[in-house]
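S.K.: Sharing a model that was predicted from the sequence below.
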Amino acid sequence: MTVLPALSPFRTTARIVLGVFLLFAGTAHLFFAREEFAAQVPSWMPLDTDFVVVASGIVEVVLGAALIFLPRWRVHIGWIVAAFFVAVFPGNIAQYVDGVDAFGLDTDSARLTRLFFQPLLVAWALWSTGAWRDRRTLRGSTRQ
């Protein structure tokens, strides 16, 4: 088993904060902001909108809990969380392109500005888990 280098307390805190953020967002998907999240599901999505909202909420709850409670798997989880943020980005683009109001984003400039935050979430996931830094350590451990 490969031992990963320790993370700084700041990175660990950032990982836990991201986990809490995902837990909150996932809970919001499921219980009190379903309509707001439905506004982000692209019209071209071939699945039922409510299913997409509920499924993505469940994924967010699982990923948030994993970030908080599975630090041993932080690198793998970091890559998965980053991929999730990339996967939901088309919904943010669709919200901008279609001019859909949700979460107080009621102008094109507000929706456009939001698009620039998605890469920051990807970077947060990779940095706070050490996923980018420790990718070679894990890759080297599988070549035995």
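M.R.: Received it, and whenever you're ready, just let me know what you need.

S.K.: drop to CA atoms for contacts and neighbour counts, all remaining ones
M.R.: Noted.

S.K.: biggest helix in the chain by residues?
M.R.: Across the chain, the longest stretch assigned as helix under DSSP state H is helix 74-98.

S.K.: what angle do the very next helix or strand once past that one and helix 74-98 make?
M.R.: Sequence-wise, the next helix or strand downstream of helix 74-98 (DSSP states H and E) is helix 108-115. Here helix 108-115 points in a direction 160 degrees away from that of helix 74-98 (axes from the mean of the first three to the mean of the last three Cα atoms, to 10 degrees).

S.K.: Touching helix 108-115 from outside, list them.
M.R.: 89, 92-93, 95-96, 99, 105 (Cα atoms under 8 Å, 6 or more residues apart in numbering).

S.K.: Comparison target below:
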Amino acid sequence: MKPLVILLVVFVLSIFVIRFLNQKYDVVLAARIAMCAMLCFTAIGHFAFTKGMTMMLPPIIPFKTELIYFTGVVEIILGIGLLVPNWKIYSAWILIVFFVILLPANIYAAIKQVDLQKATFDGYGLSYLWFRVPLQLLFIVWVYLSSIRF
């Protein structure tokens, strides 16, 4: 829920700041700024809630802690990449693949009822997926429309 709030609040604020600075609206740029902010916000979780995030990965995955740190750095780099004209399309395609790859981890975490902030197994469970799957799809469409399509 927090990433969605960050995405929408930064999007609305960016629209008005861009309008103030450039005397015109640029919804597509505002959308990329919002996605960058949301990715930087979620990347913080990779460092603040590392233990809980490692619990989201099945036991078969090796080097969980390192993978969590690595994906946090990747989120920051790709978020910034959305704002660099020569990188935005590459960053967007990689992000779309990244979001698709993350979905099984979210499904696994929901089945195991992982609460990533507390690093416990008393999270929301399967009901969480009713929100998370559409949210993941929203992120994919958001990136596509703001960085590849326009």
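M.R.: Received the coordinates, thanks. Since the structure is predicted, the reported quantities are computational estimates derived from the model, not experimental observations.

S.K.: Now the TM-score, please.
M.R.: Overlay of the two chains. TM-score (TM-score structural alignment, normalised by the length of structure 1): 0.73; 122 aligned residues with a Cα RMSD of 2.1 Å.

S.K.: in the longest helix of structure 1, what counts as buried?
M.R.: 74-82, 84-85, 89-96 (16 or more other Cα atoms under 10 Å).

S.K.: Where do the strands of structure 2 begin and end?
M.R.: Here structure 2 has no strands by DSSP state E.

S.K.: residue in structure 2 matching Glu60 of structure 1?
M.R.: Under the alignment (TM-score structural alignment), Glu60 of structure 1 maps onto Glu75 of structure 2.

S.K.: What's the separation between that match and Ile18 of structure 2?
M.R.: 24 Å (Cα to Cα, to the nearest Å).

S.K.: which residue sits closest to the residue nearest in space to the middle of structure 1 in space, ignoring its chain neighbours?
M.R.: In structure 1, the residue lying closest to the centroid (Cα atoms, centre = their mean) is Phe85, at 4.1 Å. Spatial nearest neighbour of Phe85 of structure 1, excluding adjacent residues (Cα to Cα, 6 or more residues apart in numbering): Val122 at 6.1 Å.

S.K.: What is the aligned counterpart of that neighbour in structure 2?
M.R.: Using TM-score structural alignment as the criterion, Val122 of structure 1 maps onto Ile140 of structure 2.

S.K.: is it true that its match touches Phe99?
M.R.: Yes - counting by Cα atoms under 8 Å, Ile140 of structure 2 does reach Phe99; the two are 6.8 Å apart.

S.K.: so what's Asn92 of structure 1 closest to, chain neighbours aside?
M.R.: Gln40 (6.0 Å).

S.K.: which position in structure 2 aligns with the one you found?
M.R.: By TM-score structural alignment, Gln40 of structure 1 lines up with Met56.

S.K.: and its match, how far is that from Arg149 of structure 2?
M.R.: 32 Å.

S.K.: Settle it for me: which of these two has more neighbours?
M.R.: The neighbour comparison of Met56 of structure 2 against Arg149 (other Cα atoms under 10 Å) goes to Met56, with 25 against 10.

S.K.: residues contacting the more buried one?
M.R.: Taking Cα under 8 Å, 6+ apart as the test, what Met56 of structure 2 contacts is 105-106, 108-109, 114, 116.

S.K.: ok, now with 7 Å
M.R.: By Cα atoms under 7 Å, 6 or more residues apart in numbering, Met56 of structure 2 lies in contact with 105-106, 108-109, 114.

S.K.: likewise Met35 of structure 2?
M.R.: 7, 79.

S.K.: Repeat the analysis, applying 8 Å as the threshold.
M.R.: Counting by Cα under 8 Å, 6+ apart, Met35 of structure 2 has contacts 7, 79, 143.

S.K.: Next: Ile68 of structure 1.
M.R.: Counting by Cα under 8 Å, 6+ apart, Ile68 of structure 1 touches 15-16, 19-20.

S.K.: since we're on the aligned residue in structure 1 for Asp26 of structure 2, how many residues are nearby?
M.R.: Aligning on TM-score structural alignment places Asp26 of structure 2 opposite Pro9 in structure 1. Pro9 of structure 1 has 9 neighbouring residues, counting by other Cα under 10 Å.
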